[in-house]
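[1] Got a sequence here, can you model it:
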Amino acid sequence: MSEAPQKRRRVQRSPSPGYKLDDDDNYVPYVPVAQRRQEKLAKITSWTANSDRDRARRQKEEMEEQEDAEKEEERRREKARKERTLLMEAQEVHTKKDIEGAYSKKTDYQKAEEADAEILAAIASRRKLASDLELATGVQYTEPLKSSWRPPRYIRERTEEQHKKIREKHHILVDGENIPPPIEHFQDMKIPGSILDFLKTKRITDPTPIQLQGIPTAFAGRDLIGIAFTGSGKTLAFCLPLIMMALEEEAKLPLVRGEGPVGVILCPSRELANQTYENVLAWCEALAKDGRYPHLNTLLCMGGISMGEQSHVLNKGLHIVVATPGRLIDMLEKKKFTFNNCKYLCMDEADRMIDLGFEDDVRNIMSFFKRQRQTLLFSATMPKKIQDFAQQSLIKPILVNVGRAGAANLDVLQVVEYVKQEAKMVYLLECLQKTAPPVIVFSENKNEVDDIQEYLLLKGVEAVAIHGSKSQEERQYAIKSFKSGAKDVMVASGVASKGLDFNDIQHVIIFSMPKEIEDYVHQIGRTGRSGKTGIATTFVNMNTPEQTLLDLKYLLMEAGQKVPPFLASIDDPRAVQGGSLKGCPVCGGLGHGISNCPKLEDTQRRQMASHRAANDAGGGF
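    Below you'll find the model as predicted:
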């Protein structure tokens, strides 16, 4: 049964609000949000513009005030200029002209001095003399090696003033910290009696100036730069300390096979190495002769000889090595011996050894050292540049200088003669009559050496020749026969001028004057050795460079020798310009500056040649 439909009730709605559109008093129109933002932004922008205008106005006012101040200052200056007198202006003009004139009138000498300073600064920036390992790791030694040697008490108790008087008496110049005292007698140096007896047989009774200061310095373990005239006994000054050091090491604990050496002596030429080796051998044999001291083994290590002949030395403990750089590097690389316990390094003719020709070899050799070493550098010619370089490389070194570095031996009478090129050979025979043999004749040209020997042989003169292109056997034969007296004349290139000691050479003839004055000093130094006197005759002519003649002129003047008129007439442009005459810091020559140095030119030429050779070798397939 269906239900009856329900009745819906009427719902009453609330009345709708009424709006009076014509009521303007309370009506606020609706503004969209975007429009309100734009209006706000415009208002802020107007504020910013107003502040910028104010800032610009203030800046303009400041600039105007500054301009007014500058105009006022300019007016004041103008007024001051007008008030100055004509006299003041004239004085200022003269002063200005004097300054400008002094600048513009700078002499050629002053300009050359400035150029020399620049060149010297450029070549002075070289790495110090140390191994690559030490340079790479930054290893630096600050104190010299300790030594057990001490001078006698009465010498230790002397005052510094007494030491100074002894040095002045023997014309010794020293420089360095805590310099060991000079000792005037071998006995006071505590040298074994057997060596002293041997030295007496060679008529060596008292130390020479380089020895009386150099040997105590080396005995004390100090690094040393020794400079002295040729023939002044430098070899004994650096060999004896090494012998004593090796003797001390052997006494502590005898060396066995594979051990050593204790020290090494480096020489630039085979002849000099062989001569030094023979001296060391003789002194070591004299030391061991009386039976109280052990025998010391010495090895000669140089090119041109078979090292197999010295296998008996290598099979024992090695004490001393005398070597040339090339063969020594070869032996070290092949591990024939090591420098693990080596603590003494001496370089004879050191200016040549550490010059550009040998510097890389020396660094290579130093890389084999495993510990601190005592380093000694000796030469008759050591220019300022090399001295400065060496002092940076050594440890608190002592500089011992007997006379000016590069000066000629005062015991040699120097005679310079003008001889035409075509007349040299004939005049050579006349010069040979000045003194009895033996005589050495020097020439810079290898072919000329052979020509001179051939000419002398044709004239009945017993002559031998030696130069770098000859074999080692020929060179050794020439030196042996000349030293023994079998030959009267030796004709040589520069290879025989460095350090070689020949007995009783009374006369040296320089057939062709070398360009470098250092070579001349070494060549004339083959005579006048060990206190004896000698004569050096030098041929010059129009082929000799004027700069070389100027160097020669100053060297003669320094040594108090007679200067021939043709040399005296040569003017030094530096003297004409009023400059001070200073020696060349590269080669020590007194007649030129570094910008005209023949040694520097030769070094640069060799460098360029080596670079060219390297580039040519690397450019092909």
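[2] From here on, just use CA atoms for contacts and neighbour counts.
    Will do.
[3] Which helix or which strand is home to the residue most central in space within the chain?
    What sits nearest the mean C-alpha location of the chain, by C-alpha atoms, centre = their mean, is residue 386, with 3.0 Å. Here residue 386 sits within helix 384-393, counting by DSSP states H and E.
[4] Sequence B follows; please return its structure for comparison with A:
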Amino acid sequence: MESEERKVEAPHKKRYRKEESSSDSEADYVPYVPVKERKKFQLVKLGRLTQLKEEFGQRGKSSSENEHDNEDDEDGQVWGRKSNISLLDQHTELKKLAEAKKESAMERQLKEEEKILESVAEKKALMGVAELAKGIQYEDPIKTCWKPPQYILAMSETRHNRVRKKLRILVEGEDVPPPIKSFAQMKFSRGILTGLERKGIVWPTPIQVQGIPTVLSGRDMIGIAFTGSGKTLVFVLPLIMFCLEQETRLPFIKNEGPYGLIICPSRELAKQTHDIITHYCSGLPHEIRCCLAIGGIPVSESMDIISRGVHIMVATPGRLMDMLDKKMVRLDVCRYLCMDEADRMIDMGFEEDVRTIFSFFKGQRQTLLFSATMPKKIQNFARSALVKPVTINVGRAGAASMNVIQEVEYVKQEAKIVYLLECLQKTPPPVLIFAEKKQDVDAIHEYLLLKGVEAVAIHGGKDQEERSRSVEAFRKGQKDVLVATDVASKGLDFAAVQHVINYDMPDDVENYVHRIGRTGRSGKTGIATTFINKANDESVLLDLKHLLMEARQKVPPFLAALQSENEKYLELGDERGCSYCGGLGHRITDCPKLEAIQNKQASNIGRRDYLASNAADY
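    So this is what the prediction gives:
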């Protein structure tokens, strides 16, 4: 019995000794917590923060919480229920904290973007070589004889701002001329007013209300307004008035001129501008001669007018450069320069040509830049060539016209050409179809002709005579459909077009804005149908999605499902989207256009231009 009892007691003794020996390990050590600390922890747990403040004189946090709250210490945030504060007040406080965090993130993003924009900014000013070499800088704008009516000058600045606000006109610059709401008050010649009446134009559009007085005052200007808003008349009518004044004072002699120069990125736009000028010059008391200088037409036609003395010259950069190099035309007396669709011209690689053209001027000129899409980068670059410029903005730069109903449809690549026939049923003719590639334009044109549709086509590969004939037939209503590349997307005015079809979504959302702007012009409503599929780049589709959202258009489910990583940063401060290309679906930090340009530049580093060096030898 005694031996059995010993066997029972022995294990108890060993177990006790083992526990005692292991109690020294740090893993099982439990520190002593004073009563004061334990009470504090209990109060925090119950959410009685007010009592804590009174007892301990601080926004107490127990030592056990510190590990979890390190991230929130920066904001001074205390976790736990606040029994004495209403839920609404707590929500407001949390909202403020969230906003503060957001602002700091926004500030960091903006600083980063400013650095990027500064690094890609053009270092060379958009000025002539001689002006840059001699350091010539003009301080004051050109003086003109025109002044607004006395009673408009007598009106207060508050009234002018009220008019601008009502018409949604945004202006930047010093001493901005007052807006004028009537063509008669702008002191135009009787012949010009008659020309406006013949066109059915009674009242000026918002860009004309502010833009025409600015140009007539001799100010340099950047004009940004949506497609079809009447930008052409803003630079055409004042130029005709200036030329009329010059001709009245001292008639132009042989080989003199031009006094005004208008540069356009495409031949079709240049021809359209020339036709508009000819229309308004027809009823004037003096003959105002206008010359068209574009590729594809004989130089002799231009020279006939130049030899008699030319007032206005409308040209594309290539032909103008050629004529200036061969001394066929001089810019000695030219005092007026307008670049229509200026941002597209610089983007299309005409930047060096424009800088060279500036070098042919012999004195100060009034410079005007116009476009529907002008990103911040282009505006900053353009300002280097302007003297105290006035920037006039009607709507956001790069925004689509609100008169266009935008429909985006998912169509597989192989089904596009067949689906075109169904889309043509949406509206009566005429209809405009855009495609990216020349071969697609030819394929669509041939398909439509086979199906019995009266169609014509234009692209850069066709000769000028055929292009002009096609555009004219479409404009006059002799043909129902015009199939074109982007040569027809910039500035062309087809008043009767109710429907634009984008066979391809362009790689650049700015081209999309220009394309759909061929309809819904002069206050009329139009429809734009765009085909998209998996072949399209996601960044372009994101830009399109946000463009549709901005214009309050229907966003299809497959577009709505697209999400960008930086969705929260798309709108920072006053700046929306990318400041480099103007796209709304990304910021400059993710700009695909900028990335492509930088990759192209990087690939050219260290390469020698053998072709150019060999050409120089001959």
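[5] May I see the buried residues of the following helix or strand past the helix holding residue 386 of the first structure?
    Moving toward the C-terminus from helix 384-393 of the first structure, the next helix or strand (DSSP H and E) is strand 398-402. Across strand 398-402 of the first structure, burial judged by 16 or more other C-alpha atoms under 10 Å covers 398-402.
[6] equivalent range in the second structure for strand 398-402 of the first structure?
    Aligned by TM-score structural alignment, strand 398-402 of the first structure falls on residues 390-394 of the second structure.
[7] rewinding a little: without its sequence neighbours, what residue ends up closest to the residue mapped onto the residue nearest to the centre of the first structure from the second structure?
    In the second structure, the residue matched to residue 386 of the first structure (TM-score structural alignment) is residue 378. Ranked by C-alpha to C-alpha, 6 or more residues apart in numbering and with sequence neighbours excluded, the top spatial neighbour of residue 378 of the second structure is residue 343, at 6.3 Å.
[8] contacting residues around the aligned residue in the first structure for residue 449 of the second structure?
    With TM-score structural alignment defining the correspondence, residue 449 of the second structure maps onto residue 457 in the first structure. Residue 457 of the first structure sits next to residue 463 when contact means C-alpha atoms under 8 Å, 6 or more residues apart in numbering.
[9] hmm, 10 Å instead?
    451, 463-464 (C-alpha atoms under 10 Å, 6 or more residues apart in numbering).
[10] That one and residue 451 of the first structure, how far apart?
    Separation of residue 457 of the first structure from residue 451 of the first structure (C-alpha to C-alpha, to the nearest Å): 10 Å.
[11] what does residue 44 of the first structure give?
    Distance from residue 44 of the first structure to residue 451 of the first structure, by C-alpha to C-alpha: 107 Å.
[12] Those two: who's more crowded?
    Per other C-alpha atoms under 10 Å, whichever of residue 44 of the first structure and residue 451 has more neighbours is residue 451, with 15 against 11.
[13] so how far is the strand or helix carrying the more buried one off the chain centroid?
    Take DSSP H and E as the rule and residue 451 of the first structure turns out to sit in helix 446-458. Offset of helix 446-458 of the first structure from its chain centre (C-alpha atoms, centre = their mean, to the nearest Å): 37 Å.
[14] what comes into contact with the next helix or strand after that helix?
    Downstream of helix 446-458 of the first structure, the first helix or strand assigned by DSSP H and E is strand 463-466. If you take C-alpha under 10 Å, 6+ apart as the criterion, strand 463-466 of the first structure is touched by 438-442, 446, 449-457, 472, 474-479, 481-482, 486-496.
[15] Now with 6 Å, please.
    Residues outside strand 463-466 of the first structure that contact it (C-alpha atoms under 6 Å, 6 or more residues apart in numbering) are 475, 478, 487, 489-492.
[16] same check, this time on stretch 321-336 of the second structure
    258-260, 360-362, 365-366.
[17] which among these gets closest to residue 305 of the second structure?
    residue 258 (10.4 Å; C-alpha to C-alpha).
[18] The closest one -> the first structure?
    Alignment note (TM-score structural alignment): residue 258 of the second structure maps to residue 261 of the first structure.
[19] and residue 312 of the first structure, how many neighbours?
    10.
[20] That one maps to what in the second structure?
    So, by TM-score structural alignment, residue 312 of the first structure is matched to residue 304.
[21] Please identify which helix or strand holds its match.
    Secondary structure (DSSP H and E) places residue 304 of the second structure in helix 299-308.
[22] mean shift of that helix relative to the first structure?
    Using mean C-alpha distance after the TM-score superposition for the first structure, helix 299-308 of the second structure ends up 1.9 Å from its aligned counterpart in the first structure, as a mean over the superposed pairs.
[23] Not counting that helix itself, show me its contacts.
    Under C-alpha under 6 Å, 6+ apart, the answer for helix 299-308 of the second structure is 254-255, 291.
[24] at 8 Å instead, please
    With C-alpha under 8 Å, 6+ apart, helix 299-308 of the second structure has contacts from 253-258, 289-293, 328-329.
[25] residues touching residue 357 of the second structure, list them.
    Counted by C-alpha under 8 Å, 6+ apart, residue 357 of the second structure has contacts 128, 321.
[26] Near the closest residue to residue 269 of the first structure other than its chain neighbours, how many other residues are there?
    Of all residues not flanking residue 269 of the first structure in the chain, residue 324 sits nearest, at 6.5 Å (C-alpha to C-alpha, 6+ apart). The tally of other residues near residue 324 of the first structure (other C-alpha under 10 Å) stands at 24.
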